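pasted the sequence and its predicted model underneath.
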Amino acid sequence: MRYLPLTPDDRQSMLATIGAQSVDDLFVDVPEEARLNGPIEGLPMHAGEMAVEAHMKALARKNHAAGDMPFFLGAGAYRHHVPASVDHIIQRGEFLTAYTPYQPEIAQGTLQTLFEFQTQVARLFGVDVANASMYDGSTACWEAITMARRITKRGKAILSSGLHPHYVSVAKTMARFTKDDLSYQAPSLEAATDGQNILDQIDDETSCVVVQYPDILGRIGDLSAIAEKAHKHKALLIAVVTEPVALGAIKSPGEMDADIVVGEGQSLGVGLQFGGPYVGLFGCKQKYVRQMPGRLCGETVDAEGKRGFVLTLSTREQHIRREKATSNICTNSGLCALAFTAHMTLLGEKGLRELAMLNHKKAVQAADRLSQINGVKLLNDSFFNEFTLVLDTDSRPVVRQLADQRILAGVSLGRLYPEEQPLAHGLLVAVTETSTDGEIEALATALEGALS
């Protein structure tokens, strides 16, 4: 039914049932400055269809694609080249026939790609097992924290200061309902990670430690010592990877004894897409598999001995009773997982390593050039394809000035941490294989002009 009319009495009855005084009470968690309190500015109240189409097209023309200008944005979402063959593969009928594979006899293509996806993620993360994807990186991070609580029967999670602030925000939002105690403080503009501070906090009440790798400032730390102390206190180490391409060049979290590894798969096959949809990655040690959220696809044989695929473990609430479920996130971004798998398959292990090294080479080139500018300091000299510059002024107006020149210079840390004034001088710059020498030089020239 496309239209469900409600009378005022219907609305009052529904509000009374949930304990709300008015419809506005349902939006109290939305910041007031983000609420729409009147008509949309610039949109006419009444117009003919052709006039509306023309107006909307004019608004759409204000958008710019990432490839329209020098692009150095990152902070958890990265511009990589996605081969045209990925789009061709994901539209093949055998993968689109059954998007949600509840009937294995007609969903073999979907089940096989999810099985391959799990294998790729497990190998990439260096863990025993991975699930058939999750909603996105931030919610996968929270699901890992709740998984650690189920395993350890504790409710204290230590979040590294290097964890993406959006991931922290999601965790804090969800912890309001679970009453988990989250220990977190914003990062400082230092070359060293907060590894020692984390070690000092771990105790017998800790359920897990959550560390981003590489972290939000681009720093790469050794997780082994954190894993060792966490395990000594029977806590778990959760590693968060927002840039999976990095694992083609650096040691995997599983090799450093991480118990759970989660991340965002957007970099491979998915594209930026104005912020979504994306795909969450989730893997863990074999001994924790029955506490892992999501679902698992397995390989088997049919009655004739032929290779086949089935859903092996399903623990989402749409599969089983809510009180028994390990997750209530009822999407696994299946199409994005398919795109991830197609891109990874086209690359192969050798191709991924070559792509990673090309990213790092480009980033080193850019860091060397930009750090020569007066008023610019490179925070850390150990990074993958993203690094932090410390300017001698607030980076936010600099970013806006360069954007007016059609150069997206990076992400101001003042934007990510608006209440942390010392971080306002930080500029997070991401450089991938798509960045040309000319674009790097254009960024350097524009930055020199803005700081002069």
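Yep, that arrived.

please make it C-alpha for all contacts and neighbour counts, starting now.
Noted.

please enumerate the helices of this structure.
8-18, 49-60, 84-90, 93-96, 108-125, 137-152, 165-178, 195-201, 224-232, 334-370, 395-404, 413-416, 437-451 (DSSP state H).

between those helices, which gets nearest to residue 72?
helix 437-451 (8.9 Å; C-alpha to C-alpha).

what sits up against that closest one?
70-71, 366, 369-370, 373-375, 398, 401-402, 407, 409 (C-alpha atoms under 8 Å, 6 or more residues apart in numbering).

second one coming, line it up with the first:
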Amino acid sequence: MNFRYLPMTQEDKKEMLELIGVKSTEELFADIPENIRFQQDMKLSPPLAETELLKELQQLSEQNAHIKTYPSFLGAGVYDHYIPSVVDHVIRRSEFYTAYTPYQAEISQGELQAIFEFQTMICELTDMDIANSSMYDGGTALAEAAVLAVSESRMKKKKILVSEGIHPETRAVLDTYTEAHGLEVKTVPLKNGKTDVDILNDHIDEQTACVLIQYPNFFGSLEDLKEMEEVVHAKDALFVVSSNPLALGVLTPPGTFGADIVVGDVQPFGIPAQLGGPHCGYFAVTKKRMRKMPGRLVGQTQDADGNRGFVLTLQTREQHIRRDKATSNICSNQALNALAASVAMSALGKKGVREMAVQNVIKTNRFKEKCKQAGIAIVDEQPVFNEFVLDVKKPAAEINKELFHKGIIGGYDLARFDKERQGQMLVCVTELRTEQDLEDFARALGGLIE
């Protein structure tokens, strides 16, 4: 063998072919017409020895731009926040990172307790009664919330109103879910950066199962949840709010405004950007709807000796006894990332979470002023949390290339999903951006626009 990690030898291959009764690998593809088969050799580089391979991989990795060395102003759902060093130490413990699922409660108490603590902290942040053990990400959590709202009406209500202020990628996930269920989705436009409540009032009717709002919305603006809650509940629809959990360290939580379901993504707590995933969604409801909640739920109980213990509970899931009553085919959770978020929130504490959120607000508004001083216009001036939209006059993609040459990762090009927003950039400022970062970015961006 020339290479240490070759999956099988030629002798292995020959033995397997003989065992299944064929002479060559090509015979396995006999059912595929020859005219559509790939008949050439793949244009791959020849295999390398281990030392040469490691050198090539190192050279490739050095081409990456890392947010630890390039100040990043890119948000749009994935954020560069402070992660306490203890997070990595805990989630790298083998008891946690190898625990795919805590089926056997008697030997999974550590994992179950970690999930229980995650659920508890999500409830405290959102001001909701109960939260599940996590979802795949914020996008699927919101889509699952919409399906839950329709199922609660026993499929009598099939209309869903979704704010244009919800992340466009989340809306794409929602479209996939709702198309499969034969549901009607209508978008409520924005007015001055926030959901137009007057149009919401015009669109909502007795056939509306739920209204979906993001808070703060995709463009960073703070939605008026109190006013919208009155409109939504007047038509007996469910009020579903997708919320950045870090923002809830300083904002009034959706549960206080009467939200029926609160969802979101806990990536801001302890989960690095890592090329966009994986993430960890959360899903919180009022007590009335806890039996319809998708995913897992960990409950606290006592054993025969009166000791505190934890179990999986209230599971109307597709793989269990009551699978015919399952509310969703989501049967798993992001346990390791939920643990990372729990450790991060625990390390920060209530005061730390609030301070971190306040820093985002202060630095964002400070950067706003620097942009204005540099002659850069703000689109839809509103109170915001760590994101807002700039009018950069030119294609944002081109400006981002120039910024990158200056050692800066720019904002999100809004023309990627809406051609009418050509020349607009969504910028994000977190607590990690220094005063010098803000100064350098404002100066560089102002110069490029001129």
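Nice, thanks for sending it over. Every value quoted in this text rests on a predicted model; they were computed, and no experiment measured them.

would you pull the TM-score for this pair?
With the length set by TM-score structural alignment, normalised by the length of structure 2, the two chains reach a TM-score of 0.88; 426 aligned residues with a C-alpha RMSD of 2.7 Å.

any chance of JSON lines for the helices of structure 1, columns distance to residue 428 of structure 1?
As requested, those are exported to JSON lines (distance: least, C-alpha to C-alpha, whole Å):
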{"stretch": "helix 8-18", "distance to residue 428 of structure 1": "44"}
{"stretch": "helix 49-60", "distance to residue 428 of structure 1": "28"}
{"stretch": "helix 84-90", "distance to residue 428 of structure 1": "29"}
{"stretch": "helix 93-96", "distance to residue 428 of structure 1": "38"}
{"stretch": "helix 108-125", "distance to residue 428 of structure 1": "25"}
{"stretch": "helix 137-152", "distance to residue 428 of structure 1": "19"}
{"stretch": "helix 165-178", "distance to residue 428 of structure 1": "14"}
{"stretch": "helix 195-201", "distance to residue 428 of structure 1": "21"}
{"stretch": "helix 224-232", "distance to residue 428 of structure 1": "26"}
{"stretch": "helix 334-370", "distance to residue 428 of structure 1": "11"}
{"stretch": "helix 395-404", "distance to residue 428 of structure 1": "10"}
{"stretch": "helix 413-416", "distance to residue 428 of structure 1": "7"}
{"stretch": "helix 437-451", "distance to residue 428 of structure 1": "13"}
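
JSON lines for the ones you listed, including mean neighbour count?
Shown next, in JSON lines, are the helices of structure 1 (neighbours: other C-alpha atoms under 10 Å):
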{"stretch": "helix 8-18", "mean neighbour count": "12"}
{"stretch": "helix 49-60", "mean neighbour count": "12"}
{"stretch": "helix 84-90", "mean neighbour count": "15"}
{"stretch": "helix 93-96", "mean neighbour count": "15"}
{"stretch": "helix 108-125", "mean neighbour count": "23"}
{"stretch": "helix 137-152", "mean neighbour count": "24"}
{"stretch": "helix 165-178", "mean neighbour count": "15"}
{"stretch": "helix 195-201", "mean neighbour count": "14"}
{"stretch": "helix 224-232", "mean neighbour count": "19"}
{"stretch": "helix 334-370", "mean neighbour count": "20"}
{"stretch": "helix 395-404", "mean neighbour count": "17"}
{"stretch": "helix 413-416", "mean neighbour count": "19"}
{"stretch": "helix 437-451", "mean neighbour count": "16"}
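
for residue 273 of structure 1, which of those is the nearest?
It is, among the helices of structure 1 and with distance given as C-alpha to C-alpha, helix 334-370, at 11.4 Å.

mind checking the helices of structure 1 for the one nearest to residue 299 of structure 1?
helix 108-125 (7.5 Å).

which other helices and strands contact that closest one?
Counting by 3 or more C-alpha pairs under 8 Å, 6 or more residues apart in numbering; DSSP states H and E, the packing neighbours recorded for helix 108-125 of structure 1 are helix 93-96, strand 129-130, strand 280-284, strand 295-301, strand 307-314, helix 334-370.

can you convert these into a markdown table and add a column each for distance to residue 143 of structure 1?
Formatted as a markdown table, those follow (distance: least, C-alpha to C-alpha, whole Å):
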| stretch | distance to residue 143 of structure 1 |
| --- | --- |
| helix 93-96 | 27 |
| strand 129-130 | 14 |
| strand 280-284 | 9 |
| strand 295-301 | 13 |
| strand 307-314 | 15 |
| helix 334-370 | 18 |
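
wait, which of those is closest to residue 7 of structure 1?
helix 334-370 (38.7 Å).
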